Every structure is written in structure tokens, then in C-alpha cells.
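Colleague: pasting the structure only:
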């Protein structure tokens, strides 16, 4: 495994476990619209290293563990870091856009960055199987559809909206670095865009 990937997983684990036992630390660095609009923009970055519980942390890191190597192999370490951090920022920006008037809105999680890596990986190798059964692009679609449900249910403070921002970030960077994907994997490119389009349609109709 690449050392950069190990470092990112380790940082997420260390920061998250620190927050599990330190409520004030968690509150200081989580994504909170009111605090961000008051000038604490650092939360848009730091919140991506916090997780709601060990299960949330493990799910994100296992997903990253399985999909990141494909991106590292194809784009190199610098390209992987670009996908990860641009997706992280895109996730936070989209979350702020959707919830800018909800000053009490809170969210945490590396999901935006992880989904960006997931989508880039799927575009690079769309036929790669999850658990030797589910094609990667099906997993990506189901992940985002579940995120729409999470956004509507609002029964946790996991950053479901960030999933879409991250997906857009990973999708855009992968296509910009490998525009031939549009011709070589046209169907997958279109299919992965569908849940993103659904999100914006639902938002426009006031369904979120």
C-alpha cells in the first residue's frame, strides 16, 4: 500500500478517535454553518477528518483502502492527492451552498473526499467488482442514492450532501485528466452522472 494512503487513513483514525472521547474537540472542528459563516472557515476542512462513530470511520476508510490504489496507479500520488483534497473541498462547498441559511446545520466525515476517489476509480476501471460481485459503478450509484435518502431523512449528522460534492470533484478531475473516458466508457460516464442530476433536480423542486 502507498505510504500516502496509509498516512491519510492514519490521520483520519487518530483525529476521529481523539474526537470520540473529547466532545469539545469534536464541536470545535465539525462542520457548522453558523460558525463557518461567522468566520471559522477552517471547519470546512477539519470536519472531513471527524467521524460520527467507529462504524462510520471504518466504512469510509475501507472504501478508501479498496478504491484509492486504482487512482494512485493511474494518476500517481500527486494526482491522487488532487482528487482527494479537491473532492473534500467540493463536498464542503456544496454542503455550505445547500445549507447556507440553516445556521444550526452540522456535519462531519471524510465521505466527500472518499466518494471523489471512488468515482475517479470507477471511471478508470468501471468493471472492477466490489466483493467479487457488484460492479463498481453500481456501488457508486447506490452510494449516492443512499445519500439522497440521508439528506431527506436528516436523522444523523453525517455529511451526506458532501458525498455529491465529492462525487462531482472526483468525476471532473478524472475526466479532465483522461478525457478519452468520455468515448471509451460513455455509458458509465452517463450512468454516474444520473444521481448527481437527480440531486439537483430534487433541490430545484424543493424536495430536499
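Modeller: Thanks, I have it. Keep in mind that this is a model prediction, so the values were computed, not measured.
Colleague: CA only for contacts and neighbour counts going forward, please
Modeller: Fine.
Colleague: need the residues that contact stretch 35-47.
Modeller: Stretch 35-47 is contacted from outside by 28-32, 88-89, 92-93, 103, 107-110, using CA atoms under 8 Å, 6 or more residues apart in numbering.
Colleague: got another one to weigh against that:
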């Protein structure tokens, strides 16, 4: 089914097209970016999801889309038999919204705050994959790391950096996207929770 992961591919294509358009079109960025006052006062709720269509620069876009390509096609093959292609699309869009809501609420009156990128939804897809295959190998640059170990390190780093507020990355979106991916996958297919626990006890076995 991996060759038929058309929804994931469509998400990547649309995101790339809009992101590249945004690199040279500040007005497009301003219209789509997560700017909390526009939601709080202007009720422009689409920004909770549209912020995932734009990126700060090509490396930001490339990292997110490569991650989505490799893990999203696997997760689409998992979700489609259960909730259909539209269901997988809604899972992805829901990841954007769920990862944006905490940032909106925290900065709902902050006119200087802005956030963009698909990282929240990509985290949702990645952590849904980790829930299914905790001992799969994930390559961090060139270093192979078991997925569950990567998850622990990633979440620890994300929580730490979110509290530090020492860079311009929206670490909160990464965290809540990951939580969303785990929770929703568990709700859609509750059996994966037990399978996850069993796999943790058998490190050499993956689904």
C-alpha cells in the first residue's frame, strides 16, 4: 500500500507549492501564519491549520517534508483501512490544529508572536509511527537510534527548550503534536497500546 500513499504525497506537494510561493510573497505569509490576535479578535480560525502550509526557509521545509515522506506514507497505509483517505487527511490537519491551539491560547493577546511550519503535524505522524514500531531504527543525521529512545530524548529536549525560550522555534507545537499523534492513534486503534507495551518488553521485535 505504500506506493498508493496519495494523500501523504498530495500534502507534501501542496505544502511545497504554498511554502515556495510564500518565500517571495510576504502578504501570503501574513495571511496564513499563526498570529494569535487575528484568531482572538478577528476569528480567523483557519490560521490554526494554514500555518502548516508555510515555512521560514527551504531547509525548514525540506526537513519537515522529508520526515513526512518517510513516516507519513507508512502511517497512511495504517490509517486508510481504518478511517479512509479522508480520515488520514483529517488526522494530519487535526495535528496542525492541536499543536497550534496551546500556542494560540498562551499568546492570544500578543501581537508580536507568530509561528509557522508543519512541524506539529509532522510530529503527530512521527509519534504515531513510534507507537506502532517502538524499536524501529530512526536515523538522527547518520546515527541510528531506536525509535522509542529517540522519542524519549526528543520529548525531553522539546520540554526543556520550550521552558528556556532561548530560540525562535515553537517547541510547544512539537510537544503537543506528538501527544496528539499518540492519543488519536490509540483512540482509532486501541489494540496498538497493548502491542506497544508488549514490544517494549521484546526489544528485538518490531511490528
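Modeller: Arrived safely. Just so it is clear, the structure is predicted and the values come from calculations on it, not from any experiment.
Colleague: TM-score of the superposed pair?
Modeller: The TM-score (TM-score structural alignment, normalised by the length of the second structure) is 0.81; 188 aligned residues with a CA RMSD of 2.2 Å.
Colleague: picking up where we left off before, mind putting the contacts of stretch 35-47 of the first structure in CSV, neighbour count and secondary structure included?
Modeller: Converted to CSV, the contacts of stretch 35-47 of the first structure look like this (neighbours: other CA atoms under 10 Å; DSSP: H, G, I helix; E, B strand; the rest coil):
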residue, neighbour count, secondary structure
28, 15, helix
29, 21, helix
30, 26, coil
31, 31, strand
32, 26, strand
88, 31, helix
89, 20, helix
92, 29, helix
93, 18, helix
103, 14, coil
107, 24, strand
108, 28, strand
109, 29, coil
110, 29, coil
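Colleague: now those in CSV, with distance to residue 127 of the first structure?
Modeller: Conversion of the contacts of stretch 35-47 of the first structure to CSV gives the following (distance: CA to CA, whole Å):
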residue, distance to residue 127 of the first structure
28, 41
29, 38
30, 36
31, 35
32, 38
88, 25
89, 28
92, 29
93, 31
103, 42
107, 32
108, 31
109, 27
110, 25
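Colleague: quick one: which of those residues is nearest to residue 116 of the first structure?
Modeller: residue 88 (7.7 Å; CA to CA).
Colleague: list the contacts for the closest one?
Modeller: Applying CA under 8 Å, 6+ apart to residue 88 of the first structure gives the contacts 45, 48, 110, 111, 112, 113, 114, 116, 162, 165, 166.
Colleague: out of those, which two sit at the greatest distance?
Modeller: Within the contacts of residue 88 of the first structure, 45 and 116 form the most distant pair, 15.0 Å apart (CA to CA).
Colleague: where's the residue mapped onto residue 191 of the second structure from the first structure relative to residue 63 of the first structure, distance?
Modeller: Counting by TM-score structural alignment, residue 191 of the second structure lines up with residue 180 in the first structure. As judged by CA to CA, to the nearest Å, residue 180 of the first structure and residue 63 of the first structure stand 26 Å apart.
Colleague: who's more crowded, those two?
Modeller: The neighbour count for residue 180 of the first structure versus residue 63, taken as other CA atoms under 10 Å, is higher for residue 63 (16 against 11).
Colleague: quick one: which helix or strand includes the more buried one?
Modeller: helix 54-99 (DSSP states H and E).
Colleague: ok, now residue 169 of the first structure?
Modeller: Residue-wise, residue 169 of the first structure maps onto helix 160-177 under DSSP H and E.
Colleague: give me the mean distance between that helix and the second structure.
Modeller: Its aligned residues in the second structure lie a mean 1.4 Å from helix 160-177 of the first structure after superposition (mean CA distance after the TM-score superposition for the first structure).
Colleague: tell me what that helix is packed against?
Modeller: Contact partners of helix 160-177 of the first structure among helices and strands, from 3 or more CA pairs under 8 Å, 6 or more residues apart in numbering; DSSP states H and E: helix 54-99, helix 111-124, helix 136-153.
Colleague: deepest-packed of the ones you listed, please.
Modeller: Mean neighbour count (mean count of other CA atoms under 10 Å) peaks for helix 111-124 among those, with a mean of 30.
Colleague: where in the second structure does it fall?
Modeller: Per the alignment by TM-score structural alignment, helix 111-124 of the first structure matches residues 119-132 in the second structure.
Colleague: repeat for stretch 64-75 of the first structure
Modeller: Mapping stretch 64-75 of the first structure onto the second structure (TM-score structural alignment) gives residues 68-79.
Colleague: how far does the matching stretch sit from its chain's centre?
Modeller: 12 Å (CA atoms, centre = their mean, to the nearest Å).
Colleague: repeat that for stretch 107-116 of the second structure.
Modeller: Distance, stretch centre to chain centre, for stretch 107-116 of the second structure: 20 Å (CA atoms, centre = their mean).
Colleague: need the contact partners of it.
Modeller: Contacts of stretch 107-116 of the second structure (CA under 8 Å, 6+ apart): 33-37, 39-40, 51-56, 170.
Colleague: ditto for stretch 173-188 of the first structure
Modeller: Outside of stretch 173-188 of the first structure, the residues within contact range by CA under 8 Å, 6+ apart are 83, 120, 123, 124, 126, 137, 189.
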